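> just to be clear, the model below is a prediction. Sequence and coordinates:
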Amino acid sequence: MTLAAAHIDTGDTAWLLAATALVLLMTPGLALFYGGMVRTKSVLNMLMMSFVSIALVTVVWLACGYSLAFGDDVADGLIGGLHQAGMAGLGPSDVHGTVPTLLFATFQLTFAIITAALISGAVADRAKFGAWLVFVPVWALLVYVPVAHWVWGPGGWIGQHLHALDFAGGLPVEITSGASGLALCLVLGPRLGFKKDAMRPHNLPMVMLGAGLLWFGWFGFNAGSAMGATGLAAAAFLNTLAAGCTGLLGWLFVEHKRDGHPTTLGAASGAVAGLVAITPSCGTVSLLGALVVGLAAGVVCSYAVGWKFRLNYDDSLDVVGVHLVGGIIGTLLIGLFAEKAMTGGAEGLLYGGGLAPIGRQLLAVAVVAVYAFAVTYGLGKLLDKVMGLRASEEQEHTGLDLTVHAETAYDHGVLGHGAPVGASPFVPTAQKVNTQA
């Protein structure tokens, strides 16, 4: 047994193995969450955009993404080196803290995967699948990897020089995906019929199932970021549960007061909003802080999802309203609610830390949001010019499932009132009967 192997803690390793599996499960959960929110003609395409992200990001991460994000800094806090490209030199005995380095790299990989997949919700129903296959790996290298290094990498300027706090990914995950989603939906333009046709979720039970899987996986996302089976992991676990609950209740309260009807979609969206906001703060705030963070996200995000109609950007599945806004809320509120008992030193304004923590959090949010938006907008424009980013009008009208994947998710005759004898399978009866399909 090598000296490194002797330092591997089996309890911490077992927990991180479980947490890694939980975070990976979040991407299929996201696929179901998004899949239920689109219309029947593009369900499979939505599922595929998430599933293919698993494969694309994994290849890029193993090739060079991990080394650039978590390798030794080579550019004044901006990016790591390529010394571990292809996972070179890493074996089962290499250790990161108290866990195998290979496990740490895999855990971080699952974060990169779901971050890329999150963006797909902003461009649902109209993005070319072929263009998505190119966009995901390039975006992961240009946006996610540098920001991950800034926040978590050795020598990263946000984490180790600015000393802004982000426990589990408000900046690299939530804010980059939300800002990038906004940039990409501006490049693509709105869906056909935006603000004219009703575009309701076609399968709310699927949405609720997806939200439940996301919530389940989020415990690995947040508590796993403690990197061990510790008291901090337990606190992050409880904070995650609490914030998801108050996020759900906050969203439903707004719906009831504003619309008169608390909805299942609102419950799912509110829970996700609370989970998004607690992601950066779950290891820095107390239980009371977590309750407030979740509630604030549930209330504010329930209004933010309507901004697209006023500002005329078609964020199909509310990536901007939930992930960008929720990520900003959770990251900024660290500056108010951070407690020494959680952070080991840093304190927020309400606990005697002064205004400096808020300033640090605000600067980190602003830089990451602007960087992610600018790079994604430029990448989107480039891909649109080179290969076309948007599906054709005919494909969008017919549905991407049939025109791109040559499949349909449902027997439309069953969903409708029954297909007449001899009806063509390529002209689904349900699309005639139910215009929401």
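Here it is on my side, so go on.
> drop to CA atoms for contacts and neighbour counts, all remaining ones
Will do.
> what segments of the stretch 201-350 of the chain are helices?
Using DSSP state H, counting those that start in this stretch, the helices found in the stretch 201-350 of the chain span residues 204-223, 231-259, 264-281, 287-304, 307-311, 319, 325-337, 340-343.
> tell me which of these lies nearest to Ala5.
Distance to Ala5, taken as CA to CA, is lowest for helix 231-259 among the helices of the stretch 201-350 of the chain, at 23.0 Å.
> who are the packing partners of the closest one?
For helix 231-259, the contact count by 3 or more CA pairs under 8 Å, 6 or more residues apart in numbering; DSSP states H and E identifies helix 204-223, helix 264-281, helix 287-304 as packing neighbours.
> which of these is buried the deepest?
Most buried of these by mean neighbour count (mean count of other CA atoms under 10 Å) is helix 264-281; its value is a mean of 30.
> how far out from the middle of the chain is that helix?
11 Å (CA atoms, centre = their mean, to the nearest Å).
> check contacts around the closest residue to Asp9 other than its chain neighbours.
Take Asp9 and drop its neighbours on the chain: the residue closest to it by CA to CA, 6 or more residues apart in numbering is Thr98, 5.2 Å away. With contacts taken as CA atoms under 8 Å, 6 or more residues apart in numbering, Thr98 has the following neighbours: 7-9, 12-13, 227-228.
> quick one: which of the residues you listed is nearest Val322?
Nearest to Val322 among the contacts of Thr98, counting by CA to CA, is Met227 at 26.7 Å.
> any idea how far Ala18 is from that closest one?
Between Met227 and Ala18 the distance is 11 Å, computed by CA to CA, to the nearest Å.
> could you check which of these two is surrounded by more residues?
Residue environment comparison for Met227 versus Ala18 gives the larger neighbour count to Met227, 21 against 14, counting by other CA atoms under 10 Å.
> how near is the more buried one to Leu22?
Where Leu22 is concerned, Met227 sits at a distance of 14 Å (CA to CA).
> could you count how many residues lie near Leu362?
Residues near Leu362, counting by other CA under 10 Å: 17.
> roughly how far apart are Gly81 and Thr176?
22 Å.
> second structure for comparison follows:
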Amino acid sequence: MASVAVPEWLNKGDNAWQMLSATLVALQGFPGLALFYAGAVTRKCALTSAFMALYAMAATMPCWALWAHNMAFGHRLLPFVGRPAPALAQDYMLTQALLPSTLHLHSNGEVETAAVAPLYPSASMVFFQWAFAGVTVGLVAGAVLGRLSVKAWMAFVPLWTTLSYTVGAYSIWGGGFLFHWGVMDYSGGYVVHLAAGVSGYTAAYWVGTRRKEEEEMTMAGGGNLVAMVAGAGILWMGWTGFNGGDPFSANTDSSVAVLNTHICATTSILAWVCCDIAVRGRPSVVGAVQGMITGLVCITPAAGLVQGWAALLMGVASGTLPCYTMNAAMSFKVDDTLGILHTHAVSGVLGGVLTGVFAHPTLCDMFLPEYIAIIRSTDDFDTSSVFAAFDKDGDGKVSASELRGCMAAALGEEVSEEEAAAILATADTDGDGLLDHHEFMRLSAAHQLQEPAEESLRCLREAFDMYAEEEETAVITPASLRRMLRRLGSEHQRLEMEECRAMICRFDLNGDGVLSFDEFRVMMLMA
């Protein structure tokens, strides 16, 4: 039963998983990075290096809660950054989490897709995203260990979090211009690792090299390798929350993301070790750790978007290419202490590119089910070329007669003018009786250009009427869906309202919380 502490929209499983994921990510920053850095450098620098990781997590939280969270995930200020605002008030923390800038509007101002709204409170979202921000700025430190002063680091952390991290996070995740262009970065190949790698390398360039006597300091040359391996282990297991928490739900996609994470990481370890044997004649624990990191980074932008075999191939790539670039860059004058450019920036870009190669449409739909149907081509054909084929007169619009002629040729049977007009009307959002390219993409994604026959349409209508709330309203609500499913069998007797809302949400194309008949048809076509 709903209460103040347990509102109807709250999914307890999602909330528990999100808080656990946030905790796992935070453990990556401290003690994970602290142990890793302290063990990777000489004893002289160990305590300072550990403090830098601790301070990164601590200093990020006030910034995040006071202004940075809403700069990254709040209302739009500019196309690349949100409006600074605190995330501390009770009225904010207890409400359902919402990323308002992810609301996508059509050119005529109508809602195209609803804003991302996970089924847990904003407090959980702020906690989860703070952990990401703290770990990201902590990664930058890996390039300047052993020479950047503590005071300089104390000033750098809040400035970089505010001026750099929030820009990338908002642009891709929070509803900025890259999000609306369709850029997908599952857990931070660009937002986290490319940003940290490039920033760290730039900082290393300006800070300069270490003193002559310390210049040969490497992970294999000093410090406590056992502590380094222990820290690396925390980083590895913490990545379960890092990638598994990004669907914002404890669902099947999060399970795929977690499994792919470890497939890629383990494969990358083996690939790097093989490279060490081929080049140096023996395996190295340092190389194994570097391979682990590059594998984890490479799979980050793709974790829940690719199949297992793709994660395996990405592991091979991440265990070889960054190994090559790291060895090839030894002649460079920039003193990147732990090779952050290669383990994070190179691996992050590699993962982003391979995501585009291996991403599977079904998994993409699971990650962003409504938006992806609009921004991508369908599985079977390229909409640009098909649109050109339908647009016989080349005016940039498809009329009902053009649609009718091409459908008749494609289906091998006559299509009436009324049928063609009815099909066109389902995607004609501006009501001009024509389809522009954007509307054509919407039609392709929803209908696959295959309208059901009259008998199938009648059956669909009968099925829809069974689930609809009232005949005159002609919509399926969470309550009516739950009621009908409970009638269908005992296995549905314990079905919760939140589960019914989640079922509807996937195909609720206009974000009104219910299913119309057209949305029901899309659901049945995709089933």
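Perfect, I can see it now. As the structure is a computational prediction, the values presented were derived from the model and not from experiment.
> returning to what we had before: list just the nearest of the contacts of Thr98 of structure 1 to Met37 of structure 1.
Comparing those against Met37 of structure 1 with CA to CA picks out Met227 as the nearest, at 33.8 Å.
> what do we get in structure 2 for that closest one?
Using TM-score structural alignment, the partner of Met227 of structure 1 in structure 2 is Phe248.
> quick one, what contacts that match?
14, 18, 118.
> could you single out the nearest of those residues to Asp276 of structure 2?
Distances from those to Asp276 of structure 2 were compared by CA to CA; the smallest belongs to Gln18, at 38.0 Å.
> can you get me a residue count around the nearest residue to that closest one once chain neighbours are set aside?
Nearest residue to Gln18 of structure 2, sequence neighbours excluded (CA to CA, 6+ apart): Gly245, at 5.8 Å. Applying other CA under 10 Å, we find 28 residues neighbouring Gly245 of structure 2.
> with the one 4 residues further on instead?
A total of 21 residues lie near Ser249 of structure 2 under the criterion other CA under 10 Å.
> cool, and Gly260 of structure 1?
Using other CA under 10 Å, Gly260 of structure 1 has 11 other residues around it.
> trace it over to structure 2, please.
The equivalent of Gly260 of structure 1 in structure 2 is Gly281 (alignment by TM-score structural alignment).
> from Val229 of structure 2, how far out is that match?
Note on Gly281 of structure 2: its distance to Val229 of structure 2, by CA to CA, is 22 Å.
> and if you look at Gly308 of structure 2?
Distance, Gly308 of structure 2 to Val229 of structure 2, using CA to CA: 26 Å.
> tell me which element the aligned residue in structure 2 for Gly178 of structure 1 is part of?
Structural correspondence for Gly178 of structure 1 with respect to structure 2 (TM-score structural alignment): Gly197. Per DSSP states H and E: Gly197 of structure 2 is located in helix 195-207.
> for that helix, packing partners?
Judged by 3+ CA pairs under 8 Å, 6+ apart, the packing partners of helix 195-207 of structure 2 are helix 122-140, helix 340.
> try it again with 6 Å
If contacts are counted by 3 or more CA pairs under 6 Å, 6 or more residues apart in numbering; DSSP states H and E, helix 195-207 of structure 2 sits against no helix or strand.
> got the buried residues for it?
Of the residues in helix 195-207 of structure 2, those buried under the neighbour-count criterion (16 or more other CA atoms under 10 Å) are 195-205.
> how about a markdown table for the residues you listed, with distance to Pro361 of structure 2 added?
A markdown table is the format used below for these (distance: CA to CA, whole Å):
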| residue | distance to Pro361 of structure 2 |
| --- | --- |
| Ala195 | 27 |
| Ala196 | 29 |
| Gly197 | 29 |
| Val198 | 30 |
| Ser199 | 33 |
| Gly200 | 34 |
| Tyr201 | 35 |
| Thr202 | 36 |
| Ala203 | 39 |
| Ala204 | 40 |
| Tyr205 | 41 |
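> just flag the most distant two among those.
The most widely separated members of the buried residues of helix 195-207 of structure 2 are Ala195 and Tyr205, with 15.5 Å between them, by CA to CA.
> relative to structure 1, which residues correspond to stretch 66-77 of structure 2?
Stretch 66-77 of structure 2 lines up with residues 63-74 of structure 1 when matched by TM-score structural alignment.
> next, the buried residues of that stretch.
In terms of neighbour count (16+ other CA under 10 Å), stretch 63-74 of structure 1 has its buried residues at 63-73.
> between those, which sits nearest Val38 of structure 1?
Relative to Val38 of structure 1, the closest of these is Gly65; by CA to CA it sits at 31.5 Å.
> any idea how far Ser281 of structure 1 is from that closest one?
As judged by CA to CA, Gly65 of structure 1 and Ser281 of structure 1 stand 25 Å apart.
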